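K.L.:
Need a 3D model of the following:
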Amino acid sequence: MKCIIIGAGNAGRPVARILNHTGNQVIITDRKILEEFPPGVQKTIKTMEDEGVELMLGSDASKGIEKVDHAYVSPTVPGNSPIRKLLQDKQVKILDNDYVSKVINDILDLDIIGITGTLGKTSTTHILSDIFQSAGYNVWTCSSRMGNLLSEVIVDGIVNGLHKINDIAILELPHGTSRLMSKVDLNIGVITNIYPDHLDEFEYSMEKYVARKLFIVDSSKILVSGMQCINYLEDLRDDTIYYCQENSKCNVNGKLKDGILDITYDMPNLNINGHFETSFKLLGYYIENSIAASAAALAYG
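P.N.:
From the prediction side, this is the model:
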C-alpha cells in the first residue's frame, strides 16, 4: 500500500510510523518545516525518516497525492478543506482510525490490560505493573511517565519489539490515545472514574467525553470499573466488576486500617471470591488506585 499522511501532528505521526513498520510505503506531509516543530517532535520525525518514511514538510500535500492510493487525514484538517476534496476527486481511499487500530491489534499478540478514566490512570497502571512483576511476569508498562503522547509511546514500543519480549502489556489509555486503540482487544479493561475534566476538547459536552471513555466497554473481555461509573455502565454490560472503598455493594471492596489494606472480593461471573491483607503506606487517592489494580489482577487470574 502506498499511503500519504496529511499532517505531521500528534495524530499523523504514530499512524505514519505504524503503517511504515507494517511494510507500507508512507509519505507524511505538513505545511510546517522540520525546524518549526518542538525539539522532541523533530527527533521523532527524524527517526521516522531513518525507518523509511518519506518526509514532505513545508510543501503542498497535493504533490504527494499522485504517488499514492491511500491516505490518512489528521482530524485537525477541516472537513471542507481543499485537500480532502482533492483526495476525493483522485479517488484516493481514506484510512480511518478504526483501520489503524485493527492493524495494531493484529500486531499485539500478547495479553493486554488497558486503563482509562479521568483521574488515577497512571498510578493504577504502575501499581498493577508492580503486582504482575512481583508475580514473575515480564511486563511492558506504558504510561504518561514515558511521554505525553501515549499513542506515540505505544507505537514506539511496537517498533522496538516490546510486545515480543514481554508476557503482558499494561497500558494507560487516555482519551487521545483511544482513537488508535479502540479496536485493540483487551483481556482486562479498567475505568477508574469519569469526571467533567477536559470538556474543552469535547465542545463542553459531557456526553461526548463519556462516549470517548466508554470505547473500552466493547474492547474488553473483562471490564473493571470504579463504582462511580455505574450509572454509565449498567445499561451497557451486566458483567462489570465494580471496585470501591468501604462499600459492600462492590465486587472488590477495600478497607484501610492501621497500615493494613484489607481486600474482600466476590466475582460471581468468574467464580472467584476471597479475602487478603497487605501492608500499605497511605498516599491519599492511591488507596482507590490500589483497589482498582487488585481488582484487575484478581480478574486476570
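K.L.:
all contacts plus neighbour counts: C-alpha atoms, from now on.
P.N.:
Will do.
K.L.:
List the contacts of the residue most central in space within the chain.
P.N.:
Closest residue to the average C-alpha location of the chain: L173 at 2.9 Å, with CA atoms, centre = their mean. Applying CA atoms under 8 Å, 6 or more residues apart in numbering, we find L173 in contact with G114, I115, T116, K121, S143, L150, M181.
K.L.:
Relative to L95, which of those is nearest.
P.N.:
If you rank the contacts of L173 by distance to L95 using CA to CA, M181 comes first, at 14.9 Å.
K.L.:
Identify the residue spatially nearest to M48, adjacent ones excluded.
P.N.:
Once flanking residues are discounted, M48 sits nearest to R17: 6.2 Å by CA to CA, 6 or more residues apart in numbering.
K.L.:
Another for comparison:
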Amino acid sequence: MSHKLIILGAGESGIGAALLGKKQGYDVFVSDGGTIKDNYKQELAVNQISFEEGHHSWDKVLGADEIVKSPGIPEKSDLMKKVREAGVPVISEIELAYRFSTGKKIIAITGSNGKSTTTALTYHIFKNAGLDVAMVGNIGVSWARQVATEPAEYYVIEISSFQLDDIKTFKPNVAILLNITPDHLDRYDYKMENYVASKFRIAMNQTAEDAFVYCMDDPEIMQHLAKQPIYSASIPFTIMKPLKEGGFVDKDQLHIDVNGEPVIMSMYDLSLKGKHNLYNSMAAAIAARTMDIRKEKIRESLTSFESLEHRMEYVATVKGVDFINDSKATNVNSVWFALESFEKPIVLIMGGIDKGNDYSAIRDLVKEKVKAIICMGVDNTPIINALSKDTPVMISTASMHDAVTEAFNQATKGDIVLLSPACASFDLFKNYEDRGRKFKEEVKGL
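P.N.:
Sure thing, here's the model as predicted:
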C-alpha cells in the first residue's frame, strides 16, 4: 500500500510538501479550506497531484497515514481538533524536508526579530565561500520544494515557531536562536513560557556534535537555559563583555572566536548598521565558523552584504532628507530596533491593523528621537492615544501618498523619514511588500 500523505493548506510550504511527497512516491492529496492561488493550482495539475479547495473532505483527511499541516493552521481550530482526536500523525513541512535531506548540512535560524536578515546574511557568507547552498523556509521558497526540485549540500533555513511545533526528528547542525519577545502569543494560550519552549524546539534533537548559537543578552533565552540544559555545543554571542568562545564586541571591534582562528573586524566596517545588526552579524559569522569557512571570506561578506528589501532599506535622499523603508516592521519590537539604529531626528510613519500593540516599549525612544509621527491607517486611535504625549507633532492620514507628503513637510535637511509601521498592512495594502513598494513609489515622486 502506498503511503497516504494529506497536505492541509496550499500555501508555499504546502505546495512544496506536495511536490516532495509526490516525488518520493507517496499518494498525495492537498486540502485547503480557503481558495488556492492560480499559480499553485497549475503546479498541482502539472504534477498530477489531486486537491480540493473551499472545504475539507473528512473521510479523506482522517484516512491519511500522515498529515503535513500548514504553519498557519492553529491547533485550536475544529480541523485540528478532529485530526488530533482521530490520532493521525501530524508533521510540519520542515520535518518532511528533513526526512529526505540525510547527509546535508543544515543551519536553522529562529527568533522573534532579525530572522530574515540573519538568514540572508548567513546565505551570503556561504555563497561567497563557494559552497553549494540554498536559502529556504520563511524566506523565498519552502525547504520541501528545494529538496524536491534542486537539492543543495547546505541549507540555510529561516524557521518560525509554528513550523517547529510539528517537528519530530528535525535536527539542524547549527541552530541559531536570536531573541525571544512576545509575539503570536494568541497561538500559545497567551503564555510566554509556551512560546519560549516552542522556539527552543529548534535544538531538541541536537547532540554533542551540533552547535546551538544563542544571544546571551536575551533574558528569556537565559532564563530558559538555566532551567533546561541543551545537549549540543553552546556558542553564545553578546555585546556586554568579552568571551572565551563565541561572538562579542570589545572596544568597537567585533570578535568571533570559534574553531580557533578568531575573526576580528571593526564594527564600523559592517554593512549592516545598528545594535540589533551586531547580533545578526555575529550569529551569521559564528554559523560560518562552525562550518570552517575562512575568516577572510567572513570579513569580506559582512562588509559587502546588501540589506533586504523592506527591512531598513535606504530608498533615496530628497533635499537632504533620507527616506528609509522598514515596511517589514509589523510589530512594536521591530520599530524599537529601527528607532534605536538612527542618531538623526526622525519623522516616523506608522499604523495599519493593530494586533493589540503595547506601544510603551518605544515611548522613550520616541521622546528622544521622533519629531513627528504620521499615522497611516483606517483607524489611527490606538497610536494617537499611546504616543501623542511623547512627540510634538501627530498627524493622521489614510493613504501612502498623504503620509509621505506630510512626512516630507515635517522633515528638514538632515532628518530621516522612516516608514516603520508596527502593524499589519491589510487595512490599506495587500501585504507589507505592497506597502513598502508604494512608499518607494511615493518617495520617488516627490
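K.L.:
Need the TM-score between these chains.
P.N.:
After superposition, the two chains reach a TM-score of 0.76 (TM-score structural alignment, normalised by the length of the first structure), with 271 aligned residues with a CA RMSD of 3.1 Å.
K.L.:
that older thread, mind listing which of the contacts of L173 of the first structure are in strands?
P.N.:
Mapping these onto strands (DSSP state E) picks out G114, I115, T116.
K.L.:
which residues touch the residue nearest to M48 of the first structure?
P.N.:
M48, V53, V155.
K.L.:
Turn the residues you listed into CSV, columns for distance to Q88 of the first structure.
P.N.:
Below are the contacts of R17 of the first structure laid out as CSV (distance: CA to CA, whole Å):
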residue, distance to Q88 of the first structure
M48, 27
V53, 24
V155, 29
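K.L.:
out of the ones in strands among the contacts of L173 of the first structure, who's nearest G254 of the first structure?
P.N.:
I115 (19.1 Å).
K.L.:
which position in the second structure aligns with that closest one?
P.N.:
Structural alignment (TM-score structural alignment) places I115 of the first structure against I109 in the second structure.
K.L.:
Looks like its match contacts K115 (just checking).
P.N.:
Yes - the pair I109 of the second structure / K115 is scored as a contact, 6.3 Å apart, by CA atoms under 8 Å.
K.L.:
between those two, who's got more neighbours?
P.N.:
I109 (28 against 24; other CA atoms under 10 Å).
K.L.:
Mind jotting down where the strands sit in the stretch 51-200 of the second structure?
P.N.:
66-69, 90-91, 105-110, 133-137, 154-158, 174-177 (DSSP state E, counting those that start in this stretch).
K.L.:
Pick the most deeply packed of these.
P.N.:
strand 174-177 (a mean of 28; mean count of other CA atoms under 10 Å).
K.L.:
residue range for that one in the first structure?
P.N.:
So strand 174-177 of the second structure sits over residues 188-191 in the first structure, by TM-score structural alignment.
K.L.:
and the matching stretch, how far from the second structure on average?
P.N.:
With mean CA distance after the TM-score superposition for the first structure, stretch 188-191 of the first structure departs from the second structure by a mean of 0.6 Å once superposed.
K.L.:
residue ranges for the strands of the stretch 201-301 of the first structure, please.
P.N.:
220-226, 241-245, 252-257, 260-267, 272-279.
K.L.:
As CSV, the ones you listed with mean neighbour count and distance to Y209 of the first structure would be great.
P.N.:
Formatted as CSV, the strands of the stretch 201-301 of the first structure follow (neighbours: other CA atoms under 10 Å; distance: least, CA to CA, whole Å):
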stretch, mean neighbour count, distance to Y209 of the first structure
strand 220-226, 22, 17
strand 241-245, 24, 21
strand 252-257, 21, 26
strand 260-267, 19, 29
strand 272-279, 12, 33
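K.L.:
Mind listing what's buried along the longest helix along the second structure?
P.N.:
Scanning the second structure for the helix with the most residues, using DSSP state H, yields helix 275-290. Going by neighbour count (16 or more other CA atoms under 10 Å), the buried part of helix 275-290 of the second structure is 276-289.
K.L.:
now, which of these sits nearest E313 of the second structure?
P.N.:
Relative to E313 of the second structure, the closest of those is N277; by CA to CA it sits at 13.3 Å.
K.L.:
That closest one and T238 of the second structure, how far apart?
P.N.:
12 Å (CA to CA, to the nearest Å).
K.L.:
pretty sure G14 of the second structure is touching L8, no?
P.N.:
Yes - here G14 of the second structure reaches L8: they are 6.9 Å apart, a contact under CA under 8 Å.
K.L.:
hang on, the earlier thing: identify the contacts common to I109 and K115 of the second structure.
P.N.:
E158, I159, L178.
K.L.:
can you redo those as CSV with distance to L254 of the second structure?
P.N.:
What follows is those, written out as CSV (distance: CA to CA, whole Å):
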residue, distance to L254 of the second structure
E158, 24
I159, 26
L178, 17
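K.L.:
out of the contacts of R17 of the first structure, who's nearest P75 of the first structure?
P.N.:
When the contacts of R17 of the first structure are compared against P75 of the first structure (criterion: CA to CA), the nearest one is V155, at 18.6 Å.
K.L.:
residue contacts, the closest one?
P.N.:
P14, R17, I18.
K.L.:
three-state assignment of the last one?
P.N.:
Assigned with DSSP: H, G, I helix; E, B strand; the rest coil, I18 of the first structure falls in the helix class.
K.L.:
likewise the first one?
P.N.:
Here P14 of the first structure is recorded as helix under three-state DSSP.
K.L.:
what do you get for V347 of the second structure?
P.N.:
V347 of the second structure ends up strand, using three-state DSSP.
K.L.:
how far away is it from V404 of the second structure?
P.N.:
10 Å.
K.L.:
What residue in the second structure is paired with V53 of the first structure?
P.N.:
V53 of the first structure maps onto I49 in the second structure, by TM-score structural alignment.
K.L.:
Now for its match: which residues touch it?
P.N.:
Taking CA under 8 Å, 6+ apart as the definition, contacts of I49 of the second structure comprise A18, K22, V28, F29, V30.
K.L.:
The first one and M350 of the second structure: what is the separation?
P.N.:
When distances are taken as CA to CA, A18 of the second structure and M350 of the second structure turn out to be 38 Å apart.
K.L.:
So which of these two has more stuff around it?
P.N.:
Neighbours per residue, other CA under 10 Å: of A18 of the second structure and M350, the larger number sits with A18, 33 against 24.
K.L.:
didn't that one look like it was pressed against I7?
P.N.:
Yes - the criterion here is CA under 8 Å, and A18 of the second structure meets it with I7 at 6.7 Å.
K.L.:
Find residues that contact each of these two.
P.N.:
Common neighbours of A18 of the second structure and I7 (CA under 8 Å, 6+ apart) are V28, F29, V30.
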